[in-house]
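1. the sequence isn't on hand, but the structure is:
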């Protein structure tokens, strides 16, 4: 194995509370939406792309209205993430530091453009990762974005670490092993390895 590709939300950190604050700030100004979103609402969207999230959270709006609302939310979300960050799982930086000494590290997440950069800016973890990708930049699926990372960086034997069924499907699409982060947001029944905490990666690699 020469490299590790990480999902972000539910694998490296939990940013839901920060994201929730940003989205509800936008929603309060929209008279078509009754009530604010909850943490449970967001937990049910983990691993989905933005168009899927908009349909799930705002089913009463037209497609055009959904797209505009989510665009506004995502733009403010990046600002909030950059200023407030999220909750890193225990010992994330120590583990990344150790892993980066032996393996090439990457991120592929189903997020909007600018989200990973905001994560980097607040938590100062960019130095551990060599590249990243997301559908906000490419309009591709997670599996396709994993393949982009593999091709762009000439990886020969990577693994993908994530916490949702969508992460499993993306790894299978890319034909690489999948490690399930059981402490995250999703429920996955099939995987190659599983970890109970981020620190468990040090016992695997």
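-> Alright, I've got the coordinates. Computed from a prediction, not measured in an experiment: that's the story for all the values here.

2. could you use CA atoms for every contact and neighbour count after this?
-> Noted.

3. the longest helix in the chain is where?
-> Longest helix of the chain, by residue count under DSSP state H: helix 63-84.

4. and that helix, how far out from the chain's middle?
-> 15 Å (Cα atoms, centre = their mean, to the nearest Å).

5. packing partners of that helix?
-> Counting contacts by 3 or more Cα pairs under 8 Å, 6 or more residues apart in numbering; DSSP states H and E, helix 63-84 is packed against helix 16-27, helix 50-57, helix 115-123.

6. what's the distance between the residue sitting furthest away from the middle of the chain and residue 60?
-> Distance from the C-alpha centroid of the chain peaks at residue 31, with 29.7 Å (Cα atoms, centre = their mean). Distance of residue 31 to residue 60, computed by Cα to Cα, to the nearest Å: 12 Å.

7. which of the helices or strands spans the nearest residue to residue 48 once chain neighbours are set aside?
-> In space, and not counting its chain neighbours, residue 48 is closest to residue 110: 6.5 Å by Cα to Cα, 6 or more residues apart in numbering. Assigned by DSSP states H and E, residue 110 belongs to no helix or strand.

8. ok so, going back, any residues touching the longest helix of the chain, and which ones?
-> 15, 18-19, 22-23, 26, 50-51, 54-55, 58, 112, 114-115, 118-119, 121-122 (Cα atoms under 8 Å, 6 or more residues apart in numbering).

9. and it, which residues are buried?
-> 66-67, 69-70, 73-82, 84 (16 or more other Cα atoms under 10 Å).

10. for the closest residue to residue 1 other than its chain neighbours, grab the count of nearby residues.
-> Excluding the flanking residues, the one nearest residue 1 by Cα to Cα, 6+ apart is residue 157, at 4.7 Å. When neighbours are counted by other Cα atoms under 10 Å, residue 157 registers 12.

11. likewise for residue 151?
-> 11.

12. name the SS class of it, please.
-> helix (DSSP: H, G, I helix; E, B strand; the rest coil).

13. what sits against it?
-> Counting by Cα under 8 Å, 6+ apart, residue 151 has no contacts.

14. next one: it from residue 111, what distance?
-> Taking Cα to Cα, one finds residue 151 at 20 Å from residue 111.

15. in addition, the following structure is provided for comparison:
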């Protein structure tokens, strides 16, 4: 193993409380939306790309309006994340500092352009990562973005750490081992290794 590629939401941090506040503030501007979102609503969309996320949250809106709403919500959320951040899982920075001395670390997340940068900016963790990618920049799936990171950085033996079935499928698509972050948002039935807390990565 020469490198570790991480998912972000549900793996390194929990941003939902900040994101939920921003999204509910944004959707108040739309009379077509019948109710505020809940934390459970957002937890159930973790790992989805924006188009699928919009269908799940607002299935009663037409596609054009759905995408307009989620785009505006995402733009607003990044401002809040830059100022308030999310909740890092326990000992994240310590674990990253230890791992980064032995492995190259990366992030591949199904998020919009600017989201990972907001995470970096508030929590000051960019120094531990070599590179990152997301569909907001490339238009590619998570599996394709993992392969892009592998090829761009000449990785020989990476693993992927994530918390959802989509993360598992992306790792399988890229042909690399999958480590399931069981403490995150998703339920995964198949994995190569499992961690119940972020610190467990030090023992793999």
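-> That came in fine, so what should we check first? Note that the structure is predicted; figures quoted are calculated from it, not measured.

16. the residue nearest to residue 1 of the first structure is in contact with residue 103, isn't it?
-> No. The criterion here is Cα atoms under 8 Å, and residue 157 of the first structure misses it with residue 103 at 10.6 Å.

17. who touches both of the two?
-> Joint contacts of residue 157 of the first structure and residue 103 (Cα under 8 Å, 6+ apart) are 2, 3.

18. residue 2 of the second structure: neighbour count?
-> 12.

19. I'd assumed residue 104 was in contact with it.
-> Yes. Residue 2 of the second structure is in contact with residue 104 according to Cα under 8 Å; the separation is 6.7 Å.

20. ok so residue 106 of the first structure is a strand residue?
-> Yes. Under three-state DSSP, residue 106 of the first structure sits within a strand.

21. so what's it up against?
-> Contacts of residue 106 of the first structure by Cα under 8 Å, 6+ apart are 3, 4, 5, 6, 129, 130, 131, 132, 149.

22. and it, what pairs with it in the second structure?
-> Matched by TM-score structural alignment, residue 106 of the first structure corresponds to residue 106 in the second structure.

23. for that match, which non-adjacent residue is closest in space?
-> residue 5 (4.5 Å).

24. from what I can see residue 187 of the second structure touches residue 166, true?
-> No. With contact defined as Cα under 8 Å, residue 187 of the second structure and residue 166 do not form a contacting pair (10.1 Å).

25. what about these two, which has more around it?
-> residue 166 (18 against 13).

26. list the contacts of the more buried one.
-> Counting by Cα under 8 Å, 6+ apart, residue 166 of the second structure has contacts 47, 48.

27. tell me the helix or strand right after whichever helix or strand it is part of.
-> Assessed by DSSP H and E, residue 166 of the second structure sits inside helix 165-174. Per DSSP H and E, the first helix or strand lying C-terminal to helix 165-174 of the second structure is strand 178-181.

28. helices and strands around that next one, which ones?
-> strand 158-162, helix 165-174, strand 193-195.

29. give me the mean deviation of it from the first structure.
-> In the superposition with the first structure, the average deviation recorded for strand 178-181 of the second structure is 0.2 Å (mean Cα distance after the TM-score superposition for the first structure).

30. that strand: which residues count as buried?
-> Quick answer for strand 178-181 of the second structure (16+ other Cα under 10 Å): 178, 179, 180, 181.

31. how close does residue 104 of the first structure get to residue 156 of the first structure?
-> 11 Å.

32. and if you look at residue 116 of the first structure?
-> 24 Å.

33. which one of these two has more residues nearby?
-> residue 116 (21 against 10).

34. contact partners for that one?
-> residue 132.

35. hmm, back to that, counterpart of the residue farthest from the centre of the first structure over in the second structure?
-> Per TM-score structural alignment, residue 31 of the first structure is aligned with residue 31.

36. and if you look at residue 143 of the first structure?
-> That one, residue 143 of the first structure, aligns with residue 143 by TM-score structural alignment.

37. list the contacts of that match.
-> Residue 143 of the second structure touches 169, 170, 171, 172, 173, 174, counting by Cα under 8 Å, 6+ apart.

38. please apply the same query to residue 58 of the second structure.
-> With Cα under 8 Å, 6+ apart, residue 58 of the second structure has these contacts: 33, 66.

39. can you check residue 46 of the first structure too?
-> 9, 10, 164, 185, 186.

40. could you report the distance from the nearest residue to residue 91 of the first structure once chain neighbours are set aside to residue 181 of the first structure?
-> Counting by Cα to Cα, 6+ apart, residue 91 of the first structure lies nearest to residue 199, which is 6.7 Å off, once chain neighbours are set aside. Using Cα to Cα, residue 199 of the first structure is found at 11 Å from residue 181 of the first structure.

41. cool, and residue 3 of the first structure?
-> 17 Å.

42. pretty sure the residue nearest to residue 91 of the first structure contacts residue 92?
-> Yes. Applying Cα under 8 Å as the test, residue 199 of the first structure and residue 92 come out as touching, 7.4 Å apart.

43. give me the number of residues near residue 189 of the second structure?
-> 8.

44. ok, back up a step: please say which position in the first structure the residue nearest to residue 106 of the second structure maps to.
-> In the first structure, residue 5 of the second structure lands on residue 5 (TM-score structural alignment).

45. need the contact list for its match.
-> 105, 106, 107, 108, 146, 158, 159, 160, 161.

46. is it possible to get CSV of those residues that adds distance to residue 138 of the first structure?
-> Conversion of the contacts of residue 5 of the first structure to CSV gives the following (distance: Cα to Cα, whole Å):
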residue, distance to residue 138 of the first structure
105, 20
106, 16
107, 14
108, 11
146, 11
158, 21
159, 21
160, 19
161, 21
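
47. thank you, goodbye.
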